[in-house]
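> next come a sequence and a model predicted from it.
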Amino acid sequence: MIGVLNVTPDSFSDGGRYVRRSDAVQHGIEMREQGADLVDIGGESTRPGAERVDADTEVSRVLPVIRELAAAGVPLSIDTTRASVAAAAIEAGAAVVNDVSGGLADPAMAKVVADAGCPWILMHWRGHSRQMQDLATYHDVVAEVRAELAQRVDQALAAGVRPDRLVIDPGLGFAKKAEHNWQLTQRLGELLTLGYPVLFAASRKSYLGALLAGPDGSPRPADQREAATIATSVLAVAAGAWGVRVHDVRGTVDALKVWAASGAPRLAGS
């Protein structure tokens, strides 16, 4: 279970809520107490259309929070596409790199991860936030995402990253339309055949808001998508996902406890 902690002013769901260091640290500790195995700290919004910030801004946002949470014993991952930010975050106490570009945005990332020996989450990605939705063109989204993730894995291994350090993520919402997200959900087992743990990250995303649109057709607001997020998380774990990345840790932990206690088997093919 990975808890989301964005220390940005413009992330799609919690932007601006945790800009103050004290608020971010308190929330990170709360998520750990609620059952998060990792707290994922991001200093740059990757929502569709977001403009990039420079590396110095990203570092200035995340490092003070990482240092305080690490000192408090909270296990941390850094959500970044930049090798320099990842290196600084690891030095400050982060234990995992969550790279939404799968190593494509910064060729130096592989060396940072290989040298650190830390886990690396490789997400499927086709371009930065400003233009990524223009790249959501697929013949068979699951087959193509699987093949592109396999390439990212091969490049990581060639750079010296150990295979047991890799996690893959289909990148829901990143160069994906709603129908692509649903197909990846339905056929998650095909990604598992790559032989690597799979992270599923649907939390509060726009395709859930569209699914829950009101009578006037307006999407459900991001902070009112928790039940749908929890449902996707249970479905993903039942299908064999290694983990889920969520904003609402407590609700998701509760739902997964119910699923585990029920004795329900994992889905066929997972």
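Yep, that arrived. Computed from a predicted structure; not experimentally measured.
> going forward, measure contacts between C-alpha atoms and count neighbours the same way
OK.
> does residue 199 belong to a helix, a strand or coil?
strand (DSSP: H, G, I helix; E, B strand; the rest coil).
> how many other residues sit next to it?
Other residues near residue 199 number 24, with proximity taken as other Cα atoms under 10 Å.
> pretty sure it contacts residue 168?
Yes. Using Cα atoms under 8 Å, residue 199 is in contact with residue 168, at 6.1 Å.
> mind listing the shared neighbours of those two?
Each of residue 121 lies in contact with both residue 199 and residue 168 under the rule Cα atoms under 8 Å, 6 or more residues apart in numbering.
> which element is residue 3 on?
strand 2-6 (DSSP states H and E).
> which strands and helices sit next to the following helix or strand past that strand?
As assigned by DSSP H and E, the chain's next helix or strand after strand 2-6 is helix 21-34. Using 3 or more Cα pairs under 8 Å, 6 or more residues apart in numbering; DSSP states H and E as the contact test, the elements touching helix 21-34 are strand 2-6, strand 38-42, helix 55-71, helix 249-262.
> what residues of helix 21-34 count as buried?
For helix 21-34, the neighbour count (16 or more other Cα atoms under 10 Å) marks 21, 24-25, 27-32, 34 as buried.
> now the helices for the stretch 151-270 of the chain?
Secondary structure of the stretch 151-270 of the chain (DSSP state H, counting those that start in this stretch): helices located at 178-186, 188-192, 206-211, 226-238, 249-262.
> need those helices in CSV with distance to residue 148 and mean neighbour count, can you?
Shown next, in CSV, are these (distance: least, Cα to Cα, whole Å; neighbours: other Cα atoms under 10 Å):
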stretch, distance to residue 148, mean neighbour count
helix 178-186, 14, 17
helix 188-192, 11, 20
helix 206-211, 22, 20
helix 226-238, 21, 21
helix 249-262, 29, 16
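> let's bring in a second one:
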Amino acid sequence: MDWKTFQALLSGVNKYSTAFGRIWLSVVFVFRVMVYVVAAERVWGDEQKDFDCNTKQPGCANVCYDHFFPISHIRLWALQLIFVTCPSFMVVMHVAYREERERKYRAKFGENGKLYVNTGKKHGGLWWTYLISLFAKTGIEVSFLYILHRVYDSFYLPRLVKCDVSPCPNLVDCYVGHPTEKKIFTYFMVGASALCIVLNICEIIYLISKCIVRFAKKMKRRSRHIPVHHDDYNDDPFNNCSHSASRMELKERPPSFKTANKSMLRPPTLRLEEKIRASAPNLSIP
């Protein structure tokens, strides 16, 4: 497998990734791809030849090896690396689609026409594509860890396995080659995979929280620009204290129903007394 070509393809993803995404890409290449290429392939090699059984029965060693190691660790990790990095190409393809649309738009409306502010900025559909790729990578990592744990019944690699599968004549002892070294590399690759899962979850939380903060700022900005309309009349019970009517307005207003009703209900003697007091204020009425 040409890992250099694979690295060149993924290097374009680094331009559109967040800080967590760049750390994830570094972990994948340094702690997984390089360890896989430099050390893990040589440690495993043709591991079936190092699988020794204490019998000369033809086919017994092959059947026992297939029973205890149905999928080779090294091939499972290679498949995992390919599947994990594939969702990142979704982002690259979406950016390429945006750039093509931008090129066609400029060809139609001139060089000053612009469809996107920045084709690589994570807004709109590209934000959703990036978020879906993160969920896909996390799901693939968890799935492969589950497969590894399920197939090998934990991540522990034993030194000795006992096999009684046909065509073995009886219970046969089989010995795994380089068990300690293989166990160390297994734990290391599982730990690197778990670290990638944590980084993906952190990036998902970062993207969603950043989107929520941006949305909250946008709503706050909108609420500031909405004008508040006040009524111009002062008989509003909520704005009664904020408006003061002038004397001329009060004189020009017609009497209300309550004041008119009170004046009609007054007895005529009281009205006469009021007129006498208004004409002669010093005169006392017995």
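That came through fine. Not measured: the values here are computed from a predicted model.
> tm score of chain vs chain?
TM-score for the superposed pair, counting by TM-score structural alignment, normalised by the length of structure 1: 0.23. Supporting figures: 104 aligned residues with a Cα RMSD of 6.1 Å.
> may I see the helices of the stretch 151-270 of structure 1 arranged in TSV, with distance to residue 85 of structure 1 as well?
What follows is the helices of the stretch 151-270 of structure 1, written out as TSV (distance: least, Cα to Cα, whole Å):
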stretch	distance to residue 85 of structure 1
helix 178-186	29
helix 188-192	29
helix 206-211	28
helix 226-238	29
helix 249-262	26
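> quick one: closest of the ones you listed to residue 149 of structure 1.
helix 188-192 (8.8 Å; Cα to Cα).
> packing partners of that closest one?
Against helix 188-192 of structure 1 (3+ Cα pairs under 8 Å, 6+ apart) you get helix 141-158.
> report the buried residues of the helix it packs on.
141-142, 145-146, 148-150, 152-153, 155-157.
> what's the closest of those residues to residue 262 of structure 1?
Distance to residue 262 of structure 1 across the buried residues of helix 141-158 of structure 1 (Cα to Cα) is lowest for residue 142, with 29.9 Å.
> that closest one reaches residue 184, doesn't it?
Yes. The pair residue 142 of structure 1 / residue 184 is scored as a contact, 5.8 Å apart, by Cα under 8 Å.
> what number of residues lie near residue 79 of structure 1?
Residue 79 of structure 1: 27 neighbours (other Cα under 10 Å).
> oh sorry, the question was meant for residue 77 of structure 2
21.
> give the next helix or strand downstream of the helix or strand harbouring it.
Taking DSSP H and E as the definition, residue 77 of structure 2 sits inside helix 73-85. Moving toward the C-terminus from helix 73-85 of structure 2, the next helix or strand (DSSP H and E) is helix 88-109.
> for the next helix or strand after that next one, which positions count as buried?
Following helix 88-109 of structure 2 in sequence order, the next helix or strand is helix 125-152 (DSSP H and E). By neighbour count on 16+ other Cα under 10 Å, the buried set for helix 125-152 of structure 2 is 126-127, 129-138, 140-141, 144-145, 148.
> before we move on, the earlier item: for the strand holding residue 3 of structure 1, packing partners?
Checking 3+ Cα pairs under 8 Å, 6+ apart, strand 2-6 of structure 1 ends up next to helix 21-34, strand 38-42, strand 243-246.
> turn these into JSON lines, including distance to residue 257 of structure 1.
Listed next are the helices and strands packed on strand 2-6 of structure 1 as JSON lines, based on distance: least, Cα to Cα, whole Å:
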{"stretch": "helix 21-34", "distance to residue 257 of structure 1": "13"}
{"stretch": "strand 38-42", "distance to residue 257 of structure 1": "18"}
{"stretch": "strand 243-246", "distance to residue 257 of structure 1": "14"}
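> out of the ones you listed, which is closest to residue 191 of structure 1?
Evaluated over the helices and strands packed on strand 2-6 of structure 1, closeness to residue 191 of structure 1 peaks at strand 243-246, with 13.7 Å, by Cα to Cα.
> packing partners of that closest one?
strand 2-6, strand 199-200, helix 226-238.
> what about residue 6 of structure 2, neighbour count?
12.
> check which helix or strand it maps to.
Applying DSSP H and E, one finds residue 6 of structure 2 within helix 3-10.
> between helix 73-85 and that helix, find me the angle.
Angle of helix 3-10 of structure 2 versus helix 73-85, following axes from the mean of the first three to the mean of the last three Cα atoms, to 10 degrees, is 20 degrees.
> moving C-terminal of helix 3-10 of structure 2, what's the next helix or strand?
Criterion used, DSSP H and E; the element after helix 3-10 of structure 2 is helix 19-27.
> how big is the angle separating that next one from helix 73-85?
150 degrees.
> separation between residue 204 of structure 2 and residue 210 of structure 2?
In this view, residue 204 of structure 2 and residue 210 of structure 2 are 10 Å apart by Cα to Cα, to the nearest Å.
> more neighbours: which of these two?
Taking other Cα under 10 Å, residue 204 of structure 2 and residue 210 do not tie; residue 204 has more neighbours (19 against 12).
> I'd say the more buried one and residue 134 touch.
Yes. Between residue 204 of structure 2 and residue 134 there is a contact at 6.9 Å, judged by Cα under 8 Å.
> among the helices of the stretch 151-270 of structure 1, which comes closest to residue 61 of structure 1?
So among the helices of the stretch 151-270 of structure 1, helix 249-262 is nearest, using Cα to Cα, at 22.5 Å.
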